[in-house]
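# Need a 3D model of the sequence below.
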Amino acid sequence: MTDQYPPDPDSAATIQVEVAYATPDRQLIIPMQVPIGTTALDAVRQSGITREFPAIDLENDPMGIFSNPLNGKDWPLPGEYRLQEM
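Next comes the predicted model:
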């Protein structure tokens, strides 16, 4: 990983993420490849998930990773990049 923080957005380094949303009736998981340094909010925007769930309010709805609350708008810290078995 580079010492530059936040990472250069033109960097070729990427990570695999999944943007997920569910209602009692429906679940959608969108796998994506995003540049390292992408915020959770940016990934959600890029996923297009709001086309499927227009009720999502990106500015006010809470975000999380596996039910752990997440700001989503801040740059992720280098230690927040970790692999999780799926």
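# From here on, just use CA atoms for contacts and neighbour counts.
Fine.
# Quick check: the most far-flung residue of the chain relative to its centre vs residue 53, distance?
When distances are taken from the C-alpha mean of the chain, residue 25 lies farthest, 22.6 Å away, according to CA atoms, centre = their mean. When CA to CA, to the nearest Å is the yardstick, residue 25 and residue 53 sit 12 Å from each other.
# Next, the second sequence, to be compared with the first:
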Amino acid sequence: MGRDEQVPPELTIEVAFALPERQKIVTLAVPPGTTARQAVRQARLDEHFPELPAASFEDAELGIFGKRLPAPERHVLRTGDRVEVYRPLRIDPKQARIERAARRSRD
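Sure, this is the predicted structure:
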């Protein structure tokens, strides 16, 4: 690389995932143009959560600071972003409300 060429700056971002009993936040330095999906791959969450299938992270819904990303494979990150990897719901929220209401009416 010549003297006048500059190395592109890296962005500092975080990738976060949590189970009910523990969480992991991985800080990464990534090149400009990195997408949310690429950052999740680079975080290697499957190594921190070996009890989960790797597809749990590859196919997961993603968000930035609590806002779901409709197209994480196209969302380009900015420095300081925290990519959140969402777990799939175990039960539909509407069904959970129905079941809670049914239990309360029996009590």
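# Which residue of structure 2 is paired with the residue farthest from the centre of structure 1 in the alignment?
Residue correspondence to structure 2 (TM-score structural alignment): residue 25 of structure 1 is matched to residue 21.
# now swap in residue 14 of structure 1 and tell me
By TM-score structural alignment, residue 14 of structure 1 lines up with residue 10.
# what does residue 39 of structure 1 give?
With TM-score structural alignment as the criterion, residue 39 of structure 1 pairs with residue 35.
# And that match, how close does it get to residue 15 of structure 2?
Here the distance between residue 35 of structure 2 and residue 15 of structure 2 works out to 12 Å (CA to CA).
# between those two, who's got more neighbours?
residue 15 (25 against 19; other CA atoms under 10 Å).
# On the three-state scheme, the more buried one is what?
When classified by DSSP: H, G, I helix; E, B strand; the rest coil, residue 15 of structure 2 comes out as strand.
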